[in-house]
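1. Kindly return the folded structure for what I paste below:
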Amino acid sequence: MRAADRTDLPRLLDLYDHLHPDDARCPPGDAVAVFDRLLRCEGSAVLVGAIGDALVTTCTLVVIPNLTRGAKAYALIENVVTHADHRGAGFGRAVLRAAVERAWDAGCYKVMLMTGSTKPSTLAFYEAAGFEQSKTGFQVRRAAIRPA
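-> Below is the predicted model of the structure:
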């Protein structure tokens, strides 16, 4: 497991097709700008797991400064996905473990993630990775993004 760099972007965008196959794809030129902006958030990273040159798992870790909890930051994990051909082999748990360790190294007091899935296997995956279902999440969204 390692932090992604710009050279990973084409393969990372391919891997995201396994997360939301019907989503509009981020144009490559925009991906560079978004990736660079994300990396300007201290402690944040897109983490990847690879077999050879193939990216098989990823998640995004965002470290958020905080004015409560003694000014301890907190972290959010998003875009967790493992390539469909490599699921069930421990790659997803490994990338989450790497993200949590990175958050602890950044001084975070908690790490959060949300899933829209209600599948028992997905919920069991997150619990097996050390996360507990302990809060109620709320969100508001803009109109759904449709493929171009």
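
2. Please make it C-alpha for all contacts and neighbour counts, starting now.
-> Noted.

3. Not counting its neighbours along the chain, what's nearest residue 55?
-> Leaving aside its sequence neighbours, residue 55 sits nearest to residue 49 (CA to CA, 6 or more residues apart in numbering; 5.8 Å).

4. residues of the helix or strand hosting that neighbour that come out buried?
-> Counting by DSSP states H and E, the element that carries residue 49 is strand 45-51. Residues 45-49 are the ones in strand 45-51 that count as buried (16 or more other CA atoms under 10 Å).

5. With respect to residue 96, which of those residues is nearest?
-> Nearest to residue 96 out of these is residue 47 (CA to CA; 8.8 Å).

6. any idea which helix is longest in this protein?
-> Ranked by residue count, the top helix of the chain under DSSP state H comes out as helix 91-105.

7. still on that earlier bit, the buried residues of strand 45-51 into JSON lines, with extra columns for distance to residue 59?
-> Shown next, in JSON lines, are those (distance: CA to CA, whole Å):
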{"residue": "45", "distance to residue 59": "9"}
{"residue": "46", "distance to residue 59": "6"}
{"residue": "47", "distance to residue 59": "6"}
{"residue": "48", "distance to residue 59": "7"}
{"residue": "49", "distance to residue 59": "9"}
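
8. Next, the second sequence, to be compared with the first:
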Amino acid sequence: MAPEAPRVRPLVAADTDAALRLYNELTFGPETQATAAFAAVLAHPGTTVFGAEHDGDIRAMVTLHLMPNVTWNARPYGLIENVVTAAKWRGHGLGKAVLTHAVHAAWAQNAYKVMLMTGTKRGAMGFYENVGFSSEDKHAMVIRQN
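-> Below you'll find the model as predicted:
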């Protein structure tokens, strides 16, 4: 018998603790307890954090930012950030479920593309390629403020 599919839904303020636990599994830096930062992300126009819920537990999440682009007659493009699955639930299809859901949500909003960046040390390229992402067209570049 196939495992039950997770319920994917937008996260809300009541999910803050679960989201912060997942953010802390994602980051290589210091742990966060930034409930105000999560609230700011949830309140940001065009931004949705989707979570995969199973048995009342948020086990994976992804952030989708939709932004208009003048060169596409204000059609939005999507930017994916913070794809994370709780370590003990990796390999169960939860990351793929939230990521696929976010991409479909972008298409439903008439986005003309969805893009993401992944860290070189994470070993996640194959995961993203299996969902349909490609690195053939673009090269990611980052500048950070210390």
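
9. TM-score for these two?
-> After superposition, the two chains reach a TM-score (TM-score structural alignment, normalised by the length of the second structure) of 0.87; 138 aligned residues with a CA RMSD of 1.6 Å.

10. if we can go back for a sec, residues in contact with the longest helix of the first structure?
-> With contact meaning CA atoms under 8 Å, 6 or more residues apart in numbering, helix 91-105 of the first structure is reached by 1, 43, 47-49, 56-61, 63, 74-75, 77, 80-82, 111, 125, 128-129.

11. Relative to its centre, which residue of the first structure is most distant?
-> Residue farthest from the centre of the first structure, counting by CA atoms, centre = their mean, is residue 70 at 26.0 Å.

12. tally of neighbours for the aligned partner of residue 72 of the second structure in the first structure?
-> Correspondence of residue 72 of the second structure to the first structure, assessed by TM-score structural alignment: residue 69. Taking other CA atoms under 10 Å as the neighbour definition, residue 69 of the first structure ends up with a count of 10.

13. What sits closest to residue 69 of the first structure if chain neighbours are left out?
-> Distance criterion CA to CA, 6+ apart; nearest residue to residue 69 of the first structure, sequence neighbours excluded, is residue 109 at 7.8 Å.

14. Packing partners of the longest strand along the second structure?
-> Looking across the second structure with DSSP state E, the single longest strand is strand 57-68. Where contact means 3 or more CA pairs under 8 Å, 6 or more residues apart in numbering; DSSP states H and E, strand 57-68 of the second structure is packed against helix 16-26, strand 47-54, strand 76-85, helix 94-108.

15. what's the angle from the longest helix of the first structure to strand 54-64?
-> Computed with axes from the mean of the first three to the mean of the last three CA atoms, to 10 degrees, the direction of helix 91-105 of the first structure lies at 30 degrees from that of strand 54-64.

16. What residues in the second structure pair up with helix 91-105 of the first structure?
-> Using TM-score structural alignment, helix 91-105 of the first structure pairs with 94-108 in the second structure.

17. mind listing what's buried in that stretch?
-> By 16+ other CA under 10 Å, the buried positions in stretch 94-108 of the second structure come out as 94-103, 105-107.

18. With the first structure overlaid, report how far that stretch is off on average.
-> Compared with the first structure after fitting, stretch 94-108 of the second structure deviates on average by 0.5 Å (mean CA distance after the TM-score superposition for the first structure).

19. Return the residues in contact with the residue nearest to residue 55 of the first structure.
-> 1-2, 55-58, 91, 95.

20. Tell me the spacing between residue 22 of the second structure and residue 87 of the second structure.
-> Residue 22 of the second structure sits 9 Å away from residue 87 of the second structure, going by CA to CA, to the nearest Å.

21. about what we covered before: now the element after the longest helix of the first structure, going C-ward?
-> Counting by DSSP H and E, the next helix or strand C-terminal to helix 91-105 of the first structure is strand 111-113.

22. picking that back up, just how off-centre is the longest helix of the first structure within its chain?
-> Mean-position distance between helix 91-105 of the first structure and its chain equals 10 Å (CA atoms, centre = their mean, to the nearest Å).

23. angle of it against strand 45-51?
-> 140 degrees.

24. Which residue, other than its chain neighbours, is closest to residue 81 of the second structure?
-> Of all residues not flanking residue 81 of the second structure in the chain, residue 63 sits nearest, at 5.1 Å (CA to CA, 6+ apart).

25. What's the local residue count around the alignment partner in the first structure of the one you found?
-> Residue pairing (TM-score structural alignment): residue 63 of the second structure is matched to residue 60 of the first structure. If you count neighbours by other CA under 10 Å, residue 60 of the first structure ends up with 22.
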